[in-house]
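Undergrad: take this sequence and fold it.
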Amino acid sequence: MSELKHPSDEEDVKRHAAANGASHDVPPPYDAASTSGEVVCPPHTTERKITTRIDMYIIPFVSILYLMAFLDRVNIGNARAFGLEDELGLGGVEYNTALTIFFVPYIICEIPSNILMKHFSPRVWLSLCCIGFGAVTVFQGLVRSYGGLLTTRFFLGLFESAMFPGCFYLLSTWYRRHEAQKRFSLFFSSTSLAGAFGGLLASGIGKMDYVRDYRGWRWIFIIEGSFTVVLGVIFLFTFPSFPEQATWLRDDEREFVKARLRASQGESGAERKITLRDVRTVMSDYKIWLGAFMYFGLIVPAYSYAYFAPTIIQSYKYDAITTQLRSVPPWVVSFGFSMVVAVFSDWAKHRFLFVIGSISIAIAGFAILINVHDNLQVQYAALFLTCMGTYAAMPVIVCWFNMNLAGHHRRAIGSAWQIGFGNIGGIISTYSFVKSDGPFFTKGYAICVSFICLSIVASILYAAAITWENKKRSKQVHDLNLTESEKMDLGDMNPEFRYML
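TA: Got it, this is the predicted structure:
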């Protein structure tokens, strides 16, 4: 596997000056691969500058998009604190069922959505879906019955099924494996920002109670959904696509980006159509299932916290406005901790121990919540630990798994499967915290710990599997005379590919 050459800025200036001395009109010839097999940066720029441009063009778009998606998904928890259940006459577990119905299309449609995104391009597909779930959120604020709430939640799940796997798929096509975690965590941490922003926004919007005869919970959906629709229209003209479609890069820069990705991950096969045979082949790999269970185990505590944090905090006898404000700090701290974990994980070029360490923090938080019921300060501090640990481990798991998949077809299918299967845990989380279990919610906390332990077991098995696979491949003959097409079809199953631990 070829190594990347990182020319210094000084060397590039010299090369650029020499090129200008030779000719002011004709740029020097450029080939992504030198005769020595190294990947060489175009002479007019540096690799760091190109990577920074990619960051500035990709990360803000996907982060803002998913921030709005997650906000529109979980703001029902904020709306609940402002009287949604009372006005719609919800009783028993009807609120929990409204949460559950979201996950039915969300789970089923994720693999088809990634296939459609590859066909239409991320700019078109993700932007249209953004407009769709924004409009549905507005309608959610206009419903008059339980049936209307169920209908809007179903279509919200349908449109949002494109967001999470689609954005992770897009990110994985731009970055090499050892530099991806910071970007994955920054994107994923938009969920933490959404949680914090949602609490602040709800505390303000909630004061619009009875404006134009609408309760405050309706304005939460209407205002946030309207903003999302406007954002989706803007994204339809500005959202980024795959490297092969990046018109904002020069031809030589685009070729360099593709070459550095090939050196890290192998052939992408971007032009290759995904077939049912590809789906069957990918799904027959046991590591794909382990990756799904790693994520599945953390989805239960993640959505439990996202949906029910306002309910838990309100059980500490705070009023509606104070509840929203108290929900903000754990999300903010979680964002900072997530980025610290990501930076050190990329620096160490390692994922497994960072997953286990973060998960352990989440378990400590839930253990406190199960056992402490008479100290509000300790209980509130435990919410920080659960949020920090869960939301720091999840992006590491997703990045670890995605960047160990090579080729567009394996990554499109594998990433969507991990997210789709994992979100079955979202259904479990919606029934983990029911009103009758308050104010201690011991059963809900115990369920979260159980599924976190499942994630730990799956992570250990996945780490053992890829370690064994790497050792086996290191003993094989490297020159297998495979064609580029055969390497592309094999993806990470190519004997020359090495998994990242």
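
Undergrad: make it CA atoms for all contacts and neighbour counts henceforth
TA: OK.

Undergrad: is Gly77 located within a strand, as I assumed?
TA: No. Note on Gly77: no strand contains this position according to DSSP: H, G, I helix; E, B strand; the rest coil, which reports helix.

Undergrad: which one is it nearest to, not counting chain neighbours?
TA: For Gly77, ignoring the flanking residues on the chain, the nearest one in space by Cα to Cα, 6 or more residues apart in numbering is Tyr307 at 5.2 Å.

Undergrad: Leu71 too?
TA: In space, not counting the residues next to it along the chain, Leu71 is nearest to Ala194; the distance is 5.2 Å by Cα to Cα, 6+ apart.

Undergrad: could you list the buried residues of the helix or strand hosting the one you found?
TA: Secondary structure assignment for Ala194, by DSSP states H and E: helix 190-205. Neighbour-count burial for helix 190-205, with 16 or more other Cα atoms under 10 Å as criterion, is recorded at 190-203, 205.

Undergrad: Glu255: which of those is nearest?
TA: Proximity to Glu255 was ranked across the buried residues of helix 190-205 by Cα to Cα; first place goes to Ser190, at 30.5 Å.

Undergrad: which one is that closest one nearest to, not counting chain neighbours?
TA: Using Cα to Cα, 6+ apart, the closest residue to Ser190 is Leu67 (5.0 Å).

Undergrad: could you also give me the structure for this next sequence, so I can compare it with the first?
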Amino acid sequence: MSVDKEKQSDIKVHTCPIEATQPAANAQQDVAGVFISSIVARDDADELLAPPSLKETKALLRKADLIIVTLLQFALSWSLHCIQNADHTVMGSVDKVAIGSAAVLGMRKDAKLVGQEYAWTSAIIYFGAIVAIIPSLVLMQRLPTNLYISTMVLAWGVITCCLVPSRNFADLMGVRLLLGLFESVIFAGFGLIISMWYTRDEQPFRTAIVFSTLSSVMNGLLATACVQYKGTALAQWQLLFLLVGLITSAWSLLMFWLLPANPTTAWWLTMRQRVIATRRMTESRTGMENKTFKVHQAVEALVDPKTWFYFLINIALNIPNGGMITFNSIIVQSLGFSLTKTTLLGIPTGIISWISSLVFGYCAVKTGQRCYSAVASCLIPFIGTILLYKIPRTNTGGSLASLYLVYFYWGPYIIMMGAVYANTAGHTKKMIVYAIGEQRSRTQLTTAYIGYCVGNIVGPQTFKAKQAPQYTGGIIAMLSCYGCAIVLIFIYRMYLVHLNRDKEGQKPEPQDLGPQDASAEIDQWQDLTDLKNPRFIYKL
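TA: Here you go, the predicted model:
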């Protein structure tokens, strides 16, 4: 139902200044602000901008969960699986579980890897990621996010297939490095998409699902299937890489079709649903998307202490990740299990890691205490690491149980990733922060991801081949890192409390999201950073 003439006249008068300044506003306004401006000028503005019912919101979330979360989760699982499998086959990557699989499927023997060469094939991917992260972020801001990410997923699949003909250390290092160059967009890109669709309170649970360790489960199943392969055309580890590469490539085609650049362009949403999806993000105050690179936001990201907290915390959490997952299958096999059982026993690690992220992520949201939940989740892998070292390898059951406890490491990682997304605003700043620290604010994005890479480079090197099967150096490094992570998270929380105290009294008043308030809402989509926005409140 369209508005009557009187209301229509009011809207036109109210929005004239917006339309008149639209060209200049586009550089400053978030894409959501531009979208809402166009809706205000429509004849059916009243109907489109009416406050959403609970039923409408739930229907929107169901559709977003079904399409966005599913697309990202499986793309990430297969891409990490590729990198893992590549890892498992001498490419220790995001999951490193696959690196272990490839290792026990004959990769090390066929490629004639000696000494620390296996560890380096796992670490090299992160050197490529560090080199490519800045150019990747620039391209992602200039190009449609959905098309860029879908293209990268296709590249992962194709490059993974290139691992099949690799025959030596040099071949593996070259392909793995290339994988890293294209893999650098994973955490930043996927994190940005989640922050476009979900509020800060909704992000932790979705983050836990998307960045799940489902790839470990897939890796275990595929690796076990490859063990049964008795043909001579391909080695078992080559078959593993080929399957993963082909599945990843096929999934990218689905992403090209269904993944939108942002909620305002989702073709599978009605116009009313696009408006609801956009306006519900107003309260998050983290912005949706802006294609203009802003130098002042990049500078702020680099001088913001939060960025470097993310960086250091990510290093501390990912040194254990990089080392343990790379050598997981090798440790399991050292307990006396057959090849088939070794690959099957890798499946529970993914399930345990995922459960830890879901449980502690849920606790973080329900209690409103992200940092305390992250600290609590660090204690379980800390204890598991101690037990893994103290229990003799002759105690097969105890050693295996300890190893599984270590896989609770994914909980603190996911929670802190969600903290990055929730506490960073400003599109350019988010890009930078996500990359430095890890995965979901622009400036802090770069820092977070580089921290993730550094941790995964250092981790495998702490596990010395000559110390097998105890790997004393790796165990000491893991315990030290979990201790450092706990201290850093506590300090980070204290800093957030300090920032919130400075912003007391500036909390936004509850707003009616009706048509009459649309112009005031547009003013809020000015792509402000968290430090510049007086209404931004940090999640503890």
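
Undergrad: overlay them and tell me the TM-score.
TA: Put the two chains on top of each other and the TM-score (TM-score structural alignment, normalised by the length of structure 1) is 0.87; 463 aligned residues with a Cα RMSD of 2.4 Å.

Undergrad: and the residue nearest to Leu71 of structure 1, what pairs with it in structure 2?
TA: In structure 2, the residue equivalent to Ala194 of structure 1 is Ser215, according to TM-score structural alignment.

Undergrad: quick check: stretch 57-64 of structure 1 aligns to which part of structure 2?
TA: Under the alignment (TM-score structural alignment), stretch 57-64 of structure 1 falls on residues 67-74 in structure 2.

Undergrad: right, and Ala485 of structure 2 touches Ile313 too?
TA: Yes. Contact status for Ala485 of structure 2 versus Ile313: in contact at 5.5 Å, counting by Cα atoms under 8 Å.

Undergrad: can you map out the strands along the stretch 301-450 of structure 2?
TA: Under the criterion DSSP state E, counting those that start in this stretch, the stretch 301-450 of structure 2 contains strands at 437.

Undergrad: so where do the helices sit in it?
TA: Using DSSP state H, counting those that start in this stretch, the helices assigned to the stretch 301-450 of structure 2 run over residues 305-334, 339-344, 347-367, 370-390, 396-406, 410-422, 427-436, 442-461.

Undergrad: what's the closest non-adjacent residue to Pro460 of structure 2?
TA: Using Cα to Cα, 6+ apart, the closest residue to Pro460 of structure 2 is Gly323 (4.0 Å).

Undergrad: just to revisit the earlier point, looking at Ala485 and Ile313 of structure 2, which one has more neighbours?
TA: Ile313 (28 against 23; other Cα atoms under 10 Å).

Undergrad: the more buried one -> structure 1?
TA: With TM-score structural alignment as the criterion, Ile313 of structure 2 pairs with Met294.

Undergrad: onto which residues of structure 1 does stretch 456-471 of structure 2 map?
TA: Mapped onto structure 1 using TM-score structural alignment, stretch 456-471 of structure 2 covers residues 426-441.

Undergrad: next, the buried residues of that stretch.
TA: Taking 16+ other Cα under 10 Å as the basis for neighbour counts, the residues of stretch 426-441 of structure 1 that come out buried are Gly426, Ile427, Ile428, Ser429, Thr430, Tyr431, Ser432, Phe433, Val434, Lys435, Phe440, Phe441.

Undergrad: residue in structure 2 matching Arg218 of structure 1?
TA: Counting by TM-score structural alignment, the partner of Arg218 of structure 1 is Gln238.

Undergrad: give me the mean distance between the helix or strand hosting its match and structure 1.
TA: Taking DSSP H and E as the criterion, Gln238 of structure 2 maps to helix 236-258. On superposition with structure 1, the average gap between helix 236-258 of structure 2 and its aligned counterparts reaches 1.6 Å (mean Cα distance after the TM-score superposition for structure 1).

Undergrad: okay, the helix or strand just after that helix sits on what stretch of structure 1?
TA: Scanning forward in sequence from helix 236-258 of structure 2, with DSSP H and E defining helices and strands, the next element found is helix 271-279. Residues 251-259 of structure 1 are where helix 271-279 of structure 2 aligns, taking TM-score structural alignment as the criterion.

Undergrad: okay, the equivalent of Val233 of structure 1 over in structure 2 and Val131 of structure 2: tell me how far apart.
TA: Val233 of structure 1 maps onto Leu253 in structure 2, with residues paired by TM-score structural alignment. Counting by Cα to Cα, to the nearest Å, the gap between Leu253 of structure 2 and Val131 of structure 2 amounts to 27 Å.

Undergrad: perfect, that will be all.
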